[in-house]
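> Predicted coordinates and the sequence they were generated for:
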Amino acid sequence: MLRFVLALVAAAQFAVAIPKHKIPLPFSSSTHNVQFCVRPEEFVVKNFQIWTPKPGNNQSATIDFDYADEKVMPYIITKCHFNETSVNVGPKGSTPRYACENKLVEFIWSEGTLTLIERVCPLEDQNVPYEAAGWVEPNLQCSTSTKNDSRGAGHACSAKPSVLAAEFTSLEPTPN
């Protein structure tokens, strides 16, 4: 039993030492001596709200939230929206992505998960641009809107807590 406990403790220490993501070698070496490149590590989503129409209501769903990454240079604070005029900015054949007001940030909303994608080191001249991605699963508290609401009958949900912090878990070349 003692060997099992010691093995478990050793495995836990090893797991803590493993980085969350491995920086690709070409990117790592290309930004090693770059003065203004700070790789994204974490982000904050504030005031996440989603509204979905009830059956029979032809209004489009809407999503609104604030995004911040104040540790990169230049820091990013932007608003993000999805509505009937939103355009998929992602590559063909992949999950739709939508740009925030600051085009360095894009998002995907799929089955209760909000994925955030941020361009890495946008001020640097990179042969291959990179993007960091991370996700949050907001705990949504919802209420029903009636047909007398300006959008009609539907479900209005907001994240509780209203501030969601997360880490980027992926660093990949930007898809074309």
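Yep, that arrived. Numbering: from 1, shown residues only.
> Please make it C-alpha for all contacts and neighbour counts, starting now.
OK.
> which one's the longest helix in this protein?
Scanning the chain for the helix with the most residues, using DSSP state H, yields helix 2-17.
> following that helix, which helix or strand shows up next?
helix 25-30 (DSSP states H and E).
> Take this one as well and set it beside the first:
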Amino acid sequence: MLYGIMAGDRVMLVASEAEGRPVVETAQPDAPEGYVARMAWQDCGASITQTWEVVPREGTAQDAALTLAQIQASKLSDDDALKVPALYPRWEAAHSYAEGDRFTYQGKLYKALRAHLSAANEKPTDAPSLYAVVLPSTAVEAPEWVGGKSYSKGDRVKKYGSVYESLMDGNTLEPGAFGSDGAWKQLTA
């Protein structure tokens, strides 16, 4: 049996029970992938006991929670995404964006309108064909769709109570109708 005394968060071993308390060692737990078992000592009064805590290999539990939230953020609706813009990365030049990727730029949440590689000289504010500011669904204003009218890429219209954005120039297809998926993007439900 080992005997010791606590010195801060460490154990100093001593020669006998008369000089200290029993030091109780415990088995190290198995840690899953990406985690480590961190050892500490606890003064339990009658003994000094070895304790273990399983923690992320890098960072804190809060860092792990934030990473998980960022992974799940891509599944949020635009309205929910606007409630937690800090979960989204900042816009980067020379970054490959997929259609629908969201990011922040100059304090606003943006969405990529199509897949592309961002260019340093083409900021989100200067490239409306590549990026759109994410707006709450209640704030999207658009005129009613008019049959026979030709709409340009980026034009927004209301049809069937929803707001749609034209994905092409010269668009005469009815939004929400069968076969119009490639011509219109539904912005609100």
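Nice, thanks for sending it over. Bear in mind the structure is a predicted one, so any value in this text is a computation, not a measurement.
> TM value for the aligned chains?
The TM-score (TM-score structural alignment, normalised by the length of the first structure) is 0.23; 70 aligned residues with a Cα RMSD of 5.5 Å.
> returning to what we had before: what does the longest helix of the first structure rub up against?
The contact list for helix 2-17 of the first structure (Cα atoms under 8 Å, 6 or more residues apart in numbering) is empty.
> Enumerate the positions of it that are buried.
For helix 2-17 of the first structure, a neighbour-count test (16 or more other Cα atoms under 10 Å) marks nothing as buried.
> now swap in stretch 102-109 of the second structure and tell me
In stretch 102-109 of the second structure, the ones that count as buried by 16+ other Cα under 10 Å are 102-105, 109.
> Which secondary structure elements does the top helix by length along the second structure sit against?
Secondary structure of the second structure per DSSP H: the longest helix is helix 61-72. If you count contacts as 3 or more Cα pairs under 8 Å, 6 or more residues apart in numbering; DSSP states H and E, helix 61-72 of the second structure packs onto no helix or strand.
> Give me the next element, helix or strand, following that helix.
helix 78-83.
> what comes up buried for that next one?
78, 81-82.
> and which of those is nearest Q50 of the second structure?
Q50 of the second structure has its nearest neighbour among the buried residues of helix 78-83 of the second structure in A81, at 44.0 Å by Cα to Cα.
> buried set for whichever strand or helix holds S170 of the first structure?
Assigned by DSSP H and E, S170 of the first structure belongs to strand 163-173. The neighbour-count check on strand 163-173 of the first structure (16+ other Cα under 10 Å) flags 164, 167-172 as buried.
> helices and strands around it, which ones?
By 3+ Cα pairs under 8 Å, 6+ apart, strand 163-173 of the first structure packs against strand 42-53, strand 130-136.
> ok and the first one relative to strand 163-173, angle-wise?
Think strand 42-53 of the first structure. 110 degrees (axes from the mean of the first three to the mean of the last three Cα atoms, to 10 degrees).
> give me the number of residues near the residue nearest to V133 of the second structure when sequence neighbours are not counted?
Leaving out its chain neighbours, the residue that sits closest to V133 of the second structure by Cα to Cα, 6 or more residues apart in numbering is Y110, at 4.3 Å. Neighbourhood size, Y110 of the second structure [other Cα atoms under 10 Å]: 26.
> Was I right to think Y110 of the second structure contacts L82?
No. Y110 of the second structure lies out of contact with L82 (Cα atoms under 8 Å); the separation is 9.8 Å.
> gap between T113 of the first structure and G134 of the first structure?
10 Å (Cα to Cα, to the nearest Å).
> quick one: which of these two has more around it?
Remark: of T113 of the first structure and G134, G134 carries more neighbours, 19 against 13, as counted by other Cα under 10 Å.
> Spit out the contact partners of that one.
So G134 of the first structure contacts 115-117, 166-170 (Cα under 8 Å, 6+ apart).
> Export these as TSV, with columns for distance to A68 of the first structure.
Listed next are the contacts of G134 of the first structure as TSV, based on distance: Cα to Cα, whole Å:
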residue	distance to A68 of the first structure
T115	14
L116	11
I117	12
A166	11
E167	12
F168	13
T169	16
S170	18
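> okay, now I117 of the first structure: neighbour count?
23.
> The host helix or strand of it - contacts with which helices or strands?
For I117 of the first structure, the host element (DSSP H and E) is strand 113-119. Applying 3+ Cα pairs under 8 Å, 6+ apart, one finds that strand 113-119 of the first structure makes contact with strand 105-110, strand 130-136.
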